[in-house]
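Undergrad: Okay, structure incoming, though there's no sequence with it:
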């Protein structure tokens, strides 16, 4: 068990997914798919929940950025921490790195996905983006807290794909990510919302 936990800790890095297992009942994270955006094994891990769209349009809080937002063009609840702050992720199609954009490090599949400086002028980046999403708040764990949750079997640590970040169907992302893993995890994707109805 300790070996498996160490292996999971070793693969946690920016650009990976923390996918909630069916045992996770915390309403903040039940059936959530979290993209890791920063990880220091001795300090903390930060991420954003990719599958919690709100009903708030991007234009209501960031009018200049509204036209860049992917569908659904709403703000997503990135997690329970710092709900009064926003961060954004964008995908770039080319090879350049425009001012105001910083790549997520560590995972080649997401090499062109990065964080956006929302204090910059949106018009300077508008033609650069192939995908854009805004998150209110974030998810955060202290080093020991995440280790403990991994040991309890609360999270699967899985590879991310750019489509996960900018999916047009966030409500089905949990099932989609698990299904593409094949084997036992594909079976977990069929786990009912309410197991008592089984």
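TA: All right, it came through fine. The shown structure was predicted, so the numbers you read here are calculated from the model rather than taken from an experiment.

Undergrad: Please make it C-alpha for all contacts and neighbour counts, starting now.
TA: OK.

Undergrad: Which of the three states applies to the spatially most central residue of the chain?
TA: With distances taken as CA atoms, centre = their mean, the chain has residue 35 as the residue nearest its mean C-alpha position (2.7 Å). Applying DSSP: H, G, I helix; E, B strand; the rest coil to residue 35 yields a three-state assignment of strand.

Undergrad: who's in contact with the closest residue to it other than its chain neighbours?
TA: The spatially closest residue to residue 35, leaving aside those adjacent along the chain, is residue 17, at 4.7 Å (CA to CA, 6 or more residues apart in numbering). Residues touching residue 17, when contacts are defined by CA atoms under 8 Å, 6 or more residues apart in numbering, comprise 33-36, 156-160.

Undergrad: Most neighbours among those, which one is it?
TA: Within those, neighbour counts (other CA atoms under 10 Å) peak at residue 33, which reaches 31 neighbours.

Undergrad: Thought residue 20 was touching that one, still the case?
TA: Yes - under the criterion of CA atoms under 8 Å, residue 33 is in contact with residue 20, at a separation of 6.5 Å.

Undergrad: Structure two is appended below for comparative analysis:
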């Protein structure tokens, strides 16, 4: 019996702030192939998120020299406004203007406070993740893409947001979806290799 990827889908759940969008294994959009996107905001107006498993070969100081004392690795957040800098963190309201995403994960705030928090050992560098650009969807667009099975939705485990094993993040989170998905985590990069 052959099982099509298109027929596999977790019980439908709408994406929620703090949840993950997991691209199906053969998504044709190179921006999102085998990616995990953290949904940082979702409403009737649309959705915003950041790709968690695409590190780019730049540091924050490469894009905005002198912005901060500390330099951070830069991730590809998504194809929207690639010249903008965004960050998520675990230090909460210690950063003025931070927006709560879910379960101890925050988005943005006063970037100038980061150096001071690290200097005073209130925070560490590994509690921050910086992104070039973001992933964005207009009203109804994300739901349509989910219906077309481009994305699997997981509204669980935000502990994985700061995982360091970027190469295996997609695979691990697909396995987190449950037994029906575990075989998909090891699907070959090219469908014809099956």
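TA: Thanks, I have it. Just so you know, these numbers come straight off a predicted model, no measurement behind them.

Undergrad: quick one, strands of structure 1?
TA: Using DSSP state E, the strands of structure 1 run over residues 16-20, 33-40, 44-49, 53-57, 74-77, 81-91, 101-103, 113-116, 131-142, 155-159.

Undergrad: can you tell me which residues contact the counterpart of residue 27 of structure 2 in structure 1?
TA: Structural alignment places residue 27 of structure 2 opposite residue 24 in structure 1 (criterion: TM-score structural alignment). With CA under 8 Å, 6+ apart as the criterion, the residues that contact residue 24 of structure 1 are 30-31, 154.

Undergrad: let's see it at 6 Å
TA: Neighbouring residues of residue 24 of structure 1 by CA atoms under 6 Å, 6 or more residues apart in numbering: 30, 154.

Undergrad: Check the one 10 residues further on too.
TA: Contact analysis of residue 34 of structure 1 by CA under 6 Å, 6+ apart lists 17-18, 47-50.

Undergrad: Over to residue 74 of structure 1?
TA: The contact partners of residue 74 of structure 1, taken as CA under 6 Å, 6+ apart, are 56-58.

Undergrad: Can you tell me which of these is closest to residue 184 of structure 1?
TA: Using CA to CA, the shortest approach to residue 184 of structure 1 within the contacts of residue 74 of structure 1 belongs to residue 56, at 36.3 Å.

Undergrad: Could you give the number of residues near the aligned residue in structure 1 for residue 145 of structure 2?
TA: Alignment of residue 145 of structure 2 against structure 1 is given by TM-score structural alignment, with residue 149 as its counterpart. Residue 149 of structure 1 has 14 neighbours, counted by other CA under 10 Å.

Undergrad: repeat for residue 62 of structure 2
TA: By the other CA under 10 Å criterion, the neighbourhood of residue 62 of structure 2 contains 14 residues.

Undergrad: Please say which position in structure 1 it maps to.
TA: Following TM-score structural alignment, the counterpart assigned to residue 62 of structure 2 within structure 1 is residue 60.

Undergrad: do you know how far its match is from residue 67 of structure 1?
TA: In this structure, residue 60 of structure 1 and residue 67 of structure 1 are 12 Å apart, going by CA to CA, to the nearest Å.
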